[in-house]
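# below are the sequence and a predicted model; questions follow.
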Amino acid sequence: MEQAVFADGILTNARILTNWPAMPWATELVWHGGRITHVGGPGSSNGAAGPGTLTVDLRGRLVLPGLCDSHMHFTNWSLSLQEADLFEVPSLAAMLDRLRSAAANLNEGSWLLGRGWNQAIWPEGRFPTRHDLDSACGHRPTLLYAKSGHAAVASSSALSQAGLHAGAVAPAGGFVELDDDNEPTGLLLENPAIGLVEQVCPVPSASAMEAACLQGQARLHAWGVTSVHDFDGRQGFEAFQRLDRAGQLRLRTVNHVSQDQFPHALDFGLTGPMRGPWLTVGGLKLFADGALGPRTAAMAEPYAGEPDNYGMTVVDKEEMLELVALASSRGIASCVHAIGDRANRDVLDVFQEVRRQEREAGVTPDERRHRVEHAQVLLEQDISRFAHLGINVAVQPIHATQDMAMVDQYWGARGRYAYAFKSLLSHGTRMAFGSDAPVETPNPWVGLHAAVTRRRADGTPGPDGWYPAQKVDRMTALRAYTVEAAFLEGLERTIGTLAPGMRADLTIPDRDILACPSDDLLDTQALLTVSGGEVVHRHTAA
């Protein structure tokens, strides 16, 4: 006699948003062996329960597919939880006070690392310098990242260890600011310059990296996040592999190939995405420009009040075309960071030519799911080009609300097409939501609130929100955090939808996020999160 096979888990009396066209809503769901085996109506799961089955009567609560952050720097964010927190410090003076307290708790000679400062909100109205850091931290080597991640400031000790002295010059795509005496001020713009100091920073041990990742994983699970698209490169990918081998990775991760690692990936023989249950190798990641915070995003017209500042180009069009075309010829899609309107136009021009080459080779857009990361401000005539070319976007709604004052100050009327989510969607662009953590919080409920209200948590700028025509509805936002995020990486047949055969990744929020007052979204937590059929988070109230 065959032994009965019982379910690992059953949800009943629920309101299940499935994203499954054949059954958009259901009341019961069953999973076994890490996959969903049944989705149906009342009583349809009768007989599936056994002695060890987790059975939950949800009494009408909402169930969602597990959420995905489509753009974050997971290991950097996880490590930042242990660094000096400089987010929202209201002034340079307040930041220096915080640094003094942080430095007092460190061992002699240890580096002080921090993240989150934003000179745009300070009354001092300027970037910090090495002299500021020296006044607070003395001779301690210190490196502090701006909120955007595209600028940093280093102390005199850190600069000295990095060999940055009078007349220092950054590699192409970066900038080391010098004072009137030709000495570094400590301000470093873009990764090529910041990396000069990073290369002498102590590297976290493997065990420290894994511990940080496990802490970050648990925090994401508590928000209902079960997958991420990660852009942290080799160090993070190595940590994920170690956790996967140890059976501790319960966050599905797509890791992208940085420009410096791309030649090695080709030499190794990478010919397209490599997909496993928990780890996927995705596309090539490139940078077209900088960011709004340090005013290095590449613009078609200069920044307001800075007639000579058009931002910075990191990878120019000619080199980008060579790289994207080469990647496509090897079966690899590209993900290109573009903030400014000129950068986005240049990236679209590159993709237009690559799409032409792909057509000649018989390659369809569905086979190369190229994407633009951020797409923060666009020229009006470029908005329709994304859908026309089949170029997807990974955007961060919280950037819209957190950056709106800087947009108004530096981009002025161009802000009409900044974070233009509704305009892009109206043309048929495929769009996924994320956070860009650690630039912003990866809490998806804060991101969803920003997408549907265009307001900050304190209500700024008012009831209607900032450029309210770009708001999206809650169902659209949820799709951007689930099935659309899966589509961008070719994973829509395994995650993002609650249907038979799909991975059993789901979350149960503590409120009806489709009907609750908008501001209540900000406090949402997951009562229960399941990843791969395993309960990875259970709230005390569950």
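Looks like it arrived, so ask away.
# drop to CA atoms for contacts and neighbour counts, all remaining ones
OK.
# for stretch 523-535, which positions count as buried?
524-535 (16 or more other Cα atoms under 10 Å).
# let me fix that: stretch 241-259
For stretch 241-259, the neighbour count (16+ other Cα under 10 Å) marks 242-244, 249-259 as buried.
# ok, stretch 132-141 next?
Buried residues in stretch 132-141 (16+ other Cα under 10 Å): 132-134, 136-138, 140-141.
# circling back: now the buried residues of stretch 523-535 as TSV including distance to residue 359 and secondary structure?
As requested, the buried residues of stretch 523-535 are exported to TSV (distance: Cα to Cα, whole Å; DSSP: H, G, I helix; E, B strand; the rest coil):
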residue	distance to residue 359	secondary structure
524	45	coil
525	46	coil
526	45	strand
527	47	strand
528	46	strand
529	42	strand
530	41	strand
531	38	strand
532	38	coil
533	41	coil
534	43	strand
535	45	strand
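# and the buried residues of stretch 132-141, which of them are in helices?
If you go by DSSP state H, the buried residues of stretch 132-141 have 132-134, 136-137 in helices.
# want to compare, so here's the second one:
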Amino acid sequence: MSAKILTNCKVYTFDNTQPYATALFIENGKIVALGNDANSFENPKTEQINLQGSTIIPGLIDGHIHLKQYALNLEKVDCDTKTREDCIQRVAEKARTLPENQWILGHGWNHNEWQEGIGNAKLLDQYTQHHPVLLTAKSLHAAWCNSKALKISGITKHKKNPRGGIIARDKNEEPTGILYESAVSIVQNMIPVPSISEITTAVKVAQDNLLSYGITGVHDFDKRDAFQAFQNLDKTGDLKLRITKNLPLDYLDDAIAIGLQNGFGNDYLKIGAIKLFSDGALGPQTAAMISPYKGQPKNRGMLFLNAKEIVEIGKKATQNSLPLAIHAIGDRAVHEVLIGIRMLIEYENDHDLKNQRHRIEHLQLIHPDDIQMFSSLPFIASMQPIHAASDKTMAIKFWGERTKYAYAWKTVLDRGKGFVTLAFGSDAPVETPNPFKGIYAAITRKRPDESEPSENWTPEQRISLHEAIHAYTQGCAYASSTENHLGKLAPGYFADLVVLDRDIFNLPPRSLLELNCIATMVNGEWVFQTNDKIGQEYFSSAFLS
């Protein structure tokens, strides 16, 4: 691992003791020193790389991603279309290229964006009589399948709803082809499972995509087969991302039995938290609500865990040094999780247990009465700013005036100061993992196609550029208990950094959408470089004599 000096660059360190520098000295994968030019360092034979005035920021960390699903989705039909018919035609095109009886898989539809409304099996059947079809919704909390997939899965009018799921039915009780929450797994369980080798290959390709965005670490929320793929890459030296692997609740007893604890692993792959679900999602209107969805007086969503149930699970976890990461989207779910975490921390204190860094994943809607808890309750607010842009129309439609405290990261920062840590991610493949689009959403609360913020979309919840990048760096590092060597550029910290094509702090907000990563470094080594006309010049290294 060679030493190197990066010179002639604008370094935003995010280190309060030295916020800015123009040169970096790197050795053995870590930052040794920062200065104003190469002469700041007494290492005359060290490789020098002149970055010609480029901007450097700390490596970005995606605090919530489904890496295996993102990797496999790169090969699926893209169902993120403007109309339902466009989605159907993409499926039809795929059907023409596949042998009979081979599954057609797709992802990304959102019926709330389609004027035609939600789909049904018959619409797919006209093009896919010889193929079973499963299209997962953008939220991953619903799916659309054809009649052949329903038949293979044994879903008939006599099939009962599974626990925590709903099979949508018509007036004659026949399945429509739309499945919600756990009902999706009935069909998913019939699809041939990709081998660990195939997953490993797909993840390696997806890793390159993430590195090209300047992402140097992720917090993953997929299952065991993803963990196996990550270990395969680690064994061969092909794992370049730093991965915090969160484990599903199903594996809690197994983790306890073999003594796994938070933080176990190495610098590239380590154990994180235990993932729980307290409710569904906004898209299919299954997020648990205190009051009904607007226009749906009988629908308050689906609550999967209440505070007492969260505490009972949490006791087992915290006794074995495992924090919780709890999915909560609706205000009822958020309320139950906040109460549950408060009770769990009290339990930890009463039993002389270390306070774990418990997380709330998504935290999309907060009831005003619960905000006061932020000023005394330590937890990680793991949020995805790009959801605010994508969900805007749905949120206003189904939550109405309640959106004042939807995707409320400014409230989280201001009211939770000193207690709540804000960590940003993407929730890919639900959204793009491009962090600059997430940062844009955080500071503008706009979709890319909007010129002005809506009066109804709480512009007071916007945060600063520095705060947004902090949430993608130090916030995520704190969430994984790695804040002492990740998240900023300072002596002793890992040399994980991003080289940008423009000064991110001197751009109009809209330019963030076109901001490019020229190079990405992890552990002092370049893991991504562009091939553009200036990229090659940047990495023509010179040596001092």
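Perfect, thanks for sending it. Being a predicted model, the structure only gives us computed values, none of them experimental.
# just give me the closest of the buried residues of stretch 132-141 of structure 1 to residue 490 of structure 1.
Closest approach to residue 490 of structure 1 among the buried residues of stretch 132-141 of structure 1 (Cα to Cα): residue 141, at 43.4 Å.
# and that closest one? What does it align with in structure 2?
Under the alignment (TM-score structural alignment), residue 141 of structure 1 pairs with residue 132 of structure 2.
# could you verify that residue 34 of structure 2 is part of a strand?
Yes: using DSSP: H, G, I helix; E, B strand; the rest coil, the assignment for residue 34 of structure 2 is a strand.
# roughly how far does the counterpart of it in structure 1 sit from residue 349 of structure 1?
Mapped onto structure 1 by TM-score structural alignment, residue 34 of structure 2 lines up with residue 39. Distance of residue 39 of structure 1 to residue 349 of structure 1, computed by Cα to Cα, to the nearest Å: 44 Å.
# repeat for residue 144 of structure 1
35 Å.
# between those two, which one's more packed in?
With neighbours defined as other Cα atoms under 10 Å, residue 144 of structure 1 and residue 349 compare such that residue 144 has more, 25 against 16.
# which residues does the more buried one contact?
113-117, 152-154 (Cα atoms under 8 Å, 6 or more residues apart in numbering).
# A helix includes residue 220 of structure 1, no?
Yes: assessed with three-state DSSP, residue 220 of structure 1 lies in a helix.
# count the neighbours of the alignment partner in structure 1 of residue 13 of structure 2 for me.
The alignment partner of residue 13 of structure 2 in structure 1, by TM-score structural alignment, is residue 18. Neighbours of residue 18 of structure 1 under the rule other Cα under 10 Å: 22.
# how about the helices of the stretch 101-250 of structure 1, start to end?
130-137, 156-161, 191-198, 206-222, 234-245 (DSSP state H, counting those that start in this stretch).
# to residue 381 of structure 1, which of the ones you listed lies closest?
helix 191-198 (30.4 Å).
# which residues are contacting the closest one?
143, 150-152, 154, 158-159, 161-162, 170-176, 188.
# off-centre distance for that helix?
From the chain centre to the centre of helix 191-198 of structure 1 is a distance of 21 Å (Cα atoms, centre = their mean, to the nearest Å).
# swap in stretch 408-420 of structure 1?
With Cα atoms, centre = their mean as the basis, stretch 408-420 of structure 1 stands 22 Å off its chain's centre.
# which part of structure 2 matches that stretch?
Matched against structure 2 by TM-score structural alignment, stretch 408-420 of structure 1 falls on residues 396-408.
# show me the contacts for residue 235 of structure 2.
Counting by Cα under 8 Å, 6+ apart, residue 235 of structure 2 has no contacts.
# which residues of the stretch 251-400 of structure 1 fall in strands?
Using DSSP state E, counting those that start in this stretch, the strands assigned to the stretch 251-400 of structure 1 run over residues 252-258, 274-275, 279-287, 334-338, 371-374, 392-395.
# in a markdown table: those, plus distance to residue 122 of structure 1.
Listed next are the strands of the stretch 251-400 of structure 1 as a markdown table, based on distance: least, Cα to Cα, whole Å:
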| stretch | distance to residue 122 of structure 1 |
| --- | --- |
| strand 252-258 | 33 |
| strand 274-275 | 45 |
| strand 279-287 | 28 |
| strand 334-338 | 26 |
| strand 371-374 | 25 |
| strand 392-395 | 27 |
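# looking at those, which is nearest to residue 495 of structure 1?
strand 252-258 (9.5 Å).
# other SSEs contacting the closest one?
Applying 3 or more Cα pairs under 8 Å, 6 or more residues apart in numbering; DSSP states H and E, one finds that strand 252-258 of structure 1 contacts strand 225-230, strand 279-287.
# so where is that strand in structure 2?
Strand 252-258 of structure 1 corresponds to residues 242-248 in structure 2, going by TM-score structural alignment.
# that stretch against structure 1, how far on average?
Stretch 242-248 of structure 2, aligned to structure 1 and superposed, deviates on average by 0.6 Å (mean Cα distance after the TM-score superposition for structure 1).
# and that stretch, how far out from the chain middle?
Distance of stretch 242-248 of structure 2 from its chain centroid, counting by Cα atoms, centre = their mean, is 12 Å.
# repeat for stretch 44-61 of structure 1
35 Å.
# for it, list every residue counted as buried.
45, 48-49, 53, 55, 58, 61.
# same deal with stretch 253-265 of structure 2?
In stretch 253-265 of structure 2, counting by 16+ other Cα under 10 Å, buried: 255-256, 260-263.
# can you check stretch 290-298 of structure 2 too?
291-294.
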